[in-house]
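Q: Sequence and predicted structure, then a few things I'm wondering about:
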Amino acid sequence: MHFVFGGAFNGKRRWVMNVYNNDTLTWISAYEQPSFPKEIYGEGVVVLEGIETWVSELIHNGFSIDEAVAFFEQQLSNWQKQCSRLVLLGTEIGKGIVPMDEEDRKWRDACGYVYQMIVRKAERVDQIWYGISTRLKGE
C-alpha cells in the first residue's frame, strides 16, 4: 500500500498519475462519491482519493474517534484483500487553525489517528507540497 498526503490543491493527484502512468488506474474519489466505499475492485492500481472526506462522513454519522479509526482500519484490511495494489490520497488538515466546532475538532483528530494508522501499515509514504514529493517511508 502507498499513502500520499499533502495540502489541498498541492498536486497529489497529478503526482500519482505521473508515478503510475504506465499502470491501469481505477480511481475512486470521495469528492465525487462521498459515500464510504465498502468494496473496491479494479485492474492494476486502485487509487482512493479524499480519505479525509470519508473520515468526516464517519464522524458526522456519530462515530467516536476510536470507532472511526477502528472502522477505517477494518475497511483498509478489506480493501487490501480486494485489489493487488492500493494507493490512498489524503489531504493534510492538521497543520492549520484548531476548529472551534467540537465535531470539526473530532474530525481533525480522527484524521490524524487514521493517517497514523495508514502510515504504520503502508509500505511507501510520500508527502506532496506544491507538486514536490518527499519520500517519508519505503523504497
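A: Done, it's in.

Q: drop to CA atoms for contacts and neighbour counts, all remaining ones
A: Will do.

Q: Would you tell me what the next helix or strand after the helix or strand hosting Val87 is?
A: Using DSSP states H and E, the element containing Val87 is strand 85-91. Sequence order places helix 102-121 as the next helix or strand after strand 85-91, per DSSP H and E.

Q: Which residues does the following helix or strand past that next one contact?
A: Next in sequence after helix 102-121, counting helices and strands by DSSP H and E, comes strand 124-129. Contacting residues not belonging to strand 124-129 are listed as 1-7, 10-12, 119, 133-139 [Cα atoms under 8 Å, 6 or more residues apart in numbering].

Q: Inside helices: which ones of these?
A: Mapping the contacts of strand 124-129 onto helices (DSSP state H) picks out 12, 119.

Q: Can you say which of the contacts of strand 124-129 are buried?
A: The neighbour-count criterion (16 or more other Cα atoms under 10 Å) marks 1-7, 10-12, 119, 133 among these as buried.

Q: One more to weigh against that first structure:
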Amino acid sequence: MHTFIGGAYNGKHEYVRRWLKERGIEDVEWYVGQLPKTPTSHTVVVSKLEEVIKPFLEEDEVTLAIQIVEQLQLLEKQHQVIIIATEMGRGIVPIEQQDRQLRDTLGRLYQQLFAISDHVTRIWYGIAEEIK
C-alpha cells in the first residue's frame, strides 16, 4: 500500500496521476469519498477518506479506524492500493465540535494507515517528500 498525504489543493491527485503514468500503470479505478466494494482493476486509488468517515463520527474513533484499515488490507490482497489522504488542521484545533471530531478520527485513521503502508509520501504543492 502506498499512501500520499498533503493539504487540500496541494496537488495530490495530479501527482498520483503522473506517478501512475510514469510507472505505466493504466488499469486504475478511482474511488472518491467511498471505499471500493468489488473493484475490477489491478490498481485502486482511494481518496477523500474524510467523506467515508463523516457519517460515522458518533462511533468510537479507534474502532472506526480499525474497521477501515481492515477493509483496505483485505482489498490489498488482490489489488495494488493507493491512498490519497488529506491532512486536516496542521495543528489548528477547529472551533466546531464536529470538525474537531472529524480531525481527531482522521488522525487516528492516518496513524494506523501509515503504520501498515509500505510507502508514505507527503505532497506539498506538487512536490513529493518520501516519509516512509
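A: Alright, I've got the coordinates. Everything numeric here is computed off the predicted structure, so don't read it as measured data.

Q: Quick check: TM-score for this pair?
A: Here the TM-score for the pair of chains, by TM-score structural alignment, normalised by the length of structure 2, is 0.88; 129 aligned residues with a Cα RMSD of 1.6 Å.

Q: quick one: which of the buried ones among the contacts of strand 124-129 of structure 1 is nearest Lys95 of structure 1?
A: Gly7 (9.2 Å; Cα to Cα).

Q: where's that closest one relative to Trp79 of structure 1, distance?
A: 24 Å (Cα to Cα, to the nearest Å).

Q: Which elements pack onto the strand holding Val87 of structure 1?
A: strand 2-6, strand 45-49, helix 51-60 (3 or more Cα pairs under 8 Å, 6 or more residues apart in numbering; DSSP states H and E).

Q: what's near enough to touch Leu109 of structure 2?
A: Taking Cα under 8 Å, 6+ apart as the test, what Leu109 of structure 2 contacts is 62, 64-66, 68-69.

Q: likewise Gly131 of structure 1?
A: Gly131 of structure 1 is in contact with 10-12, 15, counting by Cα under 8 Å, 6+ apart.

Q: Now check it against structure 2: what is it aligned to?
A: Matched by TM-score structural alignment, Gly131 of structure 1 corresponds to Gly126 in structure 2.

Q: now swap in Asp109 of structure 1 and tell me
A: Checking TM-score structural alignment: Asp109 of structure 1 goes with Asp104.

Q: nearest spatial neighbour of that match, skipping sequence neighbours?
A: Glu61 (7.8 Å; Cα to Cα, 6 or more residues apart in numbering).

Q: how many neighbours does Leu102 of structure 2 have?
A: 20 (other Cα atoms under 10 Å).

Q: Tell me which residue of structure 1 is furthest from the middle?
A: Met100 (23.9 Å; Cα atoms, centre = their mean).

Q: I'd like the distance between it and Ala68 of structure 1.
A: Taken as Cα to Cα, the span from Met100 of structure 1 to Ala68 of structure 1 is 21 Å.

Q: Now tabulate the buried ones among the contacts of strand 124-129 of structure 1 in JSON lines and tack on distance to Ile51 of structure 1.
A: Output for those, formatted as JSON lines (distance: Cα to Cα, whole Å):
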{"residue": "Met1", "distance to Ile51 of structure 1": "14"}
{"residue": "His2", "distance to Ile51 of structure 1": "13"}
{"residue": "Phe3", "distance to Ile51 of structure 1": "10"}
{"residue": "Val4", "distance to Ile51 of structure 1": "10"}
{"residue": "Phe5", "distance to Ile51 of structure 1": "10"}
{"residue": "Gly6", "distance to Ile51 of structure 1": "12"}
{"residue": "Gly7", "distance to Ile51 of structure 1": "13"}
{"residue": "Asn10", "distance to Ile51 of structure 1": "15"}
{"residue": "Gly11", "distance to Ile51 of structure 1": "16"}
{"residue": "Lys12", "distance to Ile51 of structure 1": "13"}
{"residue": "Val119", "distance to Ile51 of structure 1": "13"}
{"residue": "Ser133", "distance to Ile51 of structure 1": "19"}
